[in-house]
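A.B. asks: Quick one, fold the following:
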Amino acid sequence: MVSRTRPPPRSQRLGLSIGAGLCTLVGDLKAPSPKTRAGRPPFRLATRALLASLVLLALPLFAGTEEAASQQTTAQGPQEPPAEAAPVAPPPPEVTARAWALVDLQTGEYLAGEGEDRRLSMASTTKVMTGLVAFEMVEEGRANLDEEVVISAEAASYAVPAYSNVGLFEGDVLTVCELLMATMISSGDDAAYALAEHLGGGVGDAGVARFVAMMNEKAEGLGLEDTRFENPIGFDAEGHHTTARELARTTIAAYEYPGFAEIVGTEEASIATADREIPLQNTNELLYVYGPAIGVKTGTTPGAGPSLVSAALSEDESYVAVVLDDEDRFNDSAEVLEHGFVAHDRREVVLEGERYAEAPVPYRRDREVGLVAEEPVQGLVGTGEAVEQRVEVMDELPPEARPGTRLGRVEAYVGGEKVGESALVAQDGYEEASIFRKVWYTAGGIFE
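C.D. replies: Here you go, the predicted model:
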């Protein structure tokens, strides 16, 4: 298992009373609040420390050789420095998953994977969509995080050892937010069923079926052609499947809701019924051992095998990794996420205020206006990937322009794929030409 120094739990860092305090925070979140981390500790600390020790031990053995080589170089005169080799992208990690995918959390760009479009069972990673639909309903005003839900006998029937559960009893009263916490943090099947019942508008299978229909409708809305749900929990069922790539896309959509991000990044919390407190422990081990980890969801069934959707953030880079049917899901997920950080760098591929083109000022043969980028464009650049800017300028410039007038655009491409664009604006303004200048310009064109 990867070992990294990790900050205290999010709840402690925010000074929350875990449980109701988290629901209060989730309810107050209206805009993304990224969790910044001060850099990334080195990956596989023990391995790197061992390599460093070996290098230090070997230095005395080669000291004499280096000194002799240095003297020989001095005697022969200065040598030309060797040409720098072109950077080579590191190979993707070798993982044991039946399918895996690495995606940029900010843009959704697919970066690496294997079998990423293969239809597979998804187990409790299903609950990512359960949470997504719930938060969408809250945002649209069709549900409220503070709504109280009475746990039905059907929901409580899942609170037995055969299922992943948080021990809900028939008649317990919890809020929608608390059910979301139990569903996403501890993977409670009983909580997920109760949530689906309530948001589906009825107790029992009828309400759950309506909620599952919403899940499928959302999948279609996201353009997920290979994702289909038969239940809100993740039980193996014919027709219940997704792909690693599409599960990553579902996760990115869910992360648009700050409350979702807050809950799946919570390590420990608790919820309370009228007569007891229920502790919640996150089933995602990466939150405890991999510094940049920020979520998301585990899942295991006989048909799906051990699976994991995970996300990580460090400085200005963030990634989602999906591994399906992977016996070493936590280590493999850390390897996949680390590959994202090592093999890519987010940087400005269009610079604000940079001059990218010139255009002739109307009716002035001897004058051009500089066109500069109105805003920066950031792109995720892989090792060795080419960065290109393509410029388009208006066919006919307006008679006059002030500084900042839009006169074209610059598109940024990384590895041949467009990553963004910025308007090109006039660096300096110009006035409309006088009638005399227009006549003179036209006459000059006739006799040229």
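
A.B. asks: contacts and neighbour counts: CA atoms only from here.
C.D. replies: Will do.

A.B. asks: Distance check, residue 100 against residue 199.
C.D. replies: Plainly put, residue 100 is 32 Å away from residue 199 if you go by CA to CA, to the nearest Å.

A.B. asks: The two: which is more packed in?
C.D. replies: Set residue 100 next to residue 199 and count neighbours by other CA atoms under 10 Å: residue 100 wins out with 30 against 23.

A.B. asks: give me the element the closest residue to the more buried one other than its chain neighbours is part of.
C.D. replies: Spatially, and ignoring its direct neighbours in sequence, residue 100 is nearest to residue 323 (4.4 Å; CA to CA, 6 or more residues apart in numbering). Under the assignment given by DSSP states H and E, the secondary-structure element containing residue 323 is strand 317-324.

A.B. asks: what distance separates the helix or strand immediately after that strand in the chain from the middle of the whole chain?
C.D. replies: Toward the C-terminal end, the helix or strand that comes next after strand 317-324 (DSSP H and E) is helix 329-343. Helix 329-343 has its C-alpha centroid displaced from the chain centroid by 13 Å (CA atoms, centre = their mean, to the nearest Å).

A.B. asks: Quick check: next helix or strand after helix 329-343?
C.D. replies: Counting by DSSP H and E, what follows helix 329-343 is strand 344-350.

A.B. asks: element containing residue 23, please.
C.D. replies: Taking DSSP H and E as the definition, residue 23 sits inside helix 20-28.

A.B. asks: Would you mark the buried spots in that helix?
C.D. replies: By neighbour count, with 16 or more other CA atoms under 10 Å as the criterion, the buried positions of helix 20-28 are 20-23, 25-27.

A.B. asks: Not counting sequence-adjacent ones, nearest residue to residue 412?
C.D. replies: Distances taken as CA to CA, 6+ apart place residue 389 nearest to residue 412, at 4.7 Å, with adjacent residues excluded.

A.B. asks: Sequence B follows; please return its structure for comparison with A:
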Amino acid sequence: MRKRILTAVCGVLCAAAVSASASAAQLGEVHAKSAILMTDTGQVLFEHNADAVHPPASVTKLMTMLLTIEAVDSGSASLDDWVTASAHAAEMGGSQIYLKEGERMTLDDMLKSIAVASANDAAVAVAEHLGGSEAHFVSMMNERAKQLGCKRTEFVNPNGLDTDGEQTKTTARDLALISQQLLRHPKILTYTSIWMDSVRNGSFGLANTNKMLKLYDGMVGLKTGYTSTAGYCISAAAQRDGMCLLAVVLGEPDKQSRNQDITAMLNYGFAEYTVVPIADGETLPEVAVELGTRGSVPVKLAEETPLLLKKTEAGSIRREIVCVQRTRAPVQAGDKLGEIIVTGSGGELARRALVAADSADKKQVPDIFRELLEYLLMKKSLLTAHFLTSM
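C.D. replies: Prediction:
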């Protein structure tokens, strides 16, 4: 037997990942050759030539940082590990911390140097440390990109410099996917949000290349880049009011245009959209369990991640909870028992599973016999009491 509960139109529920992209006209002129605005859950809010292939310059280091933090979080590397600079790492040009061949530095300081100062030499040193060689690490970068669904990305080194006529190529969409994955490791923000710091026991200062940290409220990273062929690039993450947005631009003509486009894109996202929780404090039903060691089990959402709606739509959604009234033991925590269906003016927006929050084992024969005996004894006691009071 199924129970259907339909609430009235309300503005207190979640919404689904609605496909909603802004046009360039809504944001004004976009100077970038390629751009995308995405939530940290992957919902695209705006795009402009997002699949066009361009060089990303030092934004390449997003993947270097991702592989590094994944290695740390998996336990295959430690931030306390000592990384030794090779002659090859020490010869990198561009942004650097001027590593010398044989110099040792902790992985923590190397990662900080990459995230804050965009150090090309540190990126190569880390690549050699984690991959055994730069070439093998680059293979790891490309393999990870494919795993993330990047369709038009080809890394040639861990820092984004043009080398021997080769150049890393990617797209704004692919970089957003990499950035989205990087944000799943919150510790990375302790590096990308640093404004100024130092390494070598305070003797060498670091200043963040991402000046948007001071220019945009809520900015937490992630990575800038520039070469004469790539132009000005950035993958920027900002957090406000429970929302996290990612804005990527490639091929900007100058820093001012890059900052203007990023600001306009993020402003659009924060102004037009809102996060609405799935259940918003609603009491979800309990499901009766037949022949179970417990009489009922509570249900919960299988996935709690809030979703995004345009603010103009958030107040006119409907929620329907469809859930079984009873089920038969055994019940395992996580078993699907129903779902929430969210609809708006345009139709269905999302479905989310409702699952058992706890388990309930099946009663065994001794349990049933004991309950039957208790029932009979209670029945006898009631009959005796009734007989005595009627005398």
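
A.B. asks: What range does the helix holding residue 23 of the first structure cover in the second structure?
C.D. replies: Helix 20-28 of the first structure corresponds to no residues in the second structure, going by TM-score structural alignment.

A.B. asks: and the helix or strand just after that helix, which stretch of the second structure?
C.D. replies: Heading C-terminal from helix 20-28 of the first structure, the first helix or strand you meet, by DSSP H and E, is helix 45-76. Under TM-score structural alignment, the alignment places helix 45-76 of the first structure onto no residue of the second structure.

A.B. asks: what helices or strands is helix 45-76 of the first structure leaning on?
C.D. replies: If you count contacts as 3 or more CA pairs under 8 Å, 6 or more residues apart in numbering; DSSP states H and E, helix 45-76 of the first structure packs onto no helix or strand.

A.B. asks: sorry, back to before: and the buried residues of helix 20-28 of the first structure as TSV, adding distance to residue 208 of the first structure?
C.D. replies: Output for the buried residues of helix 20-28 of the first structure, formatted as TSV (distance: CA to CA, whole Å):
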residue	distance to residue 208 of the first structure
20	26
21	28
22	26
23	24
25	28
26	24
27	24
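
A.B. asks: Pick the one among the residues you listed closest to residue 418 of the first structure.
C.D. replies: Taking CA to CA as the measure, residue 418 of the first structure lies nearest residue 26 of the buried residues of helix 20-28 of the first structure, at 34.9 Å.

A.B. asks: mind checking how far that closest one is from residue 171 of the first structure?
C.D. replies: Relative to residue 171 of the first structure, residue 26 of the first structure is positioned 25 Å away (criterion: CA to CA).

A.B. asks: Could you do residue 360 of the first structure as well?
C.D. replies: For residue 360 of the first structure, the distance to residue 171 of the first structure (CA to CA) stands at 77 Å.

A.B. asks: can you check residue 389 of the first structure too?
C.D. replies: Taken as CA to CA, the spacing of residue 389 of the first structure relative to residue 171 of the first structure amounts to 62 Å.

A.B. asks: likewise residue 260 of the first structure?
C.D. replies: Going from residue 260 of the first structure to residue 171 of the first structure by CA to CA gives 26 Å.

A.B. asks: chain center to the longest helix seen in the second structure: distance?
C.D. replies: The longest helix of the second structure (DSSP state H) is helix 365-390. The gap between where helix 365-390 of the second structure is centred and where its chain is centred comes out at 58 Å by CA atoms, centre = their mean.

A.B. asks: Return the residues in contact with the residue at minimal distance from the centre of the first structure.
C.D. replies: With distances taken as CA atoms, centre = their mean, residue 105 lies nearest the centre of the first structure, 1.5 Å away. Listed by CA atoms under 8 Å, 6 or more residues apart in numbering, the contact partners of residue 105 of the first structure are 252, 311, 318-320.

A.B. asks: In terms of neighbours, single out the busier of residue 260 and residue 171 of the first structure.
C.D. replies: Here residue 260 of the first structure and residue 171 are compared on neighbour count by other CA under 10 Å; more neighbours surround residue 260, at 24 against 14.

A.B. asks: three-state assignment of the aligned residue in the second structure for the more buried one?
C.D. replies: For residue 260 of the first structure, the aligned position in the second structure is residue 188, judged by TM-score structural alignment. Reduced to three states with DSSP: H, G, I helix; E, B strand; the rest coil, the structure at residue 188 of the second structure is helix.

A.B. asks: Distance-wise, check residue 188 of the second structure relative to residue 73 of the second structure.
C.D. replies: In this structure, residue 188 of the second structure and residue 73 of the second structure are 11 Å apart, going by CA to CA.

A.B. asks: quick one: buried residues of stretch 417-428 of the first structure?
C.D. replies: Along stretch 417-428 of the first structure, the positions that meet the burial threshold by neighbour count (16+ other CA under 10 Å) are 419-427.

A.B. asks: now stretch 304-321 of the first structure
C.D. replies: 304-314, 317-321.
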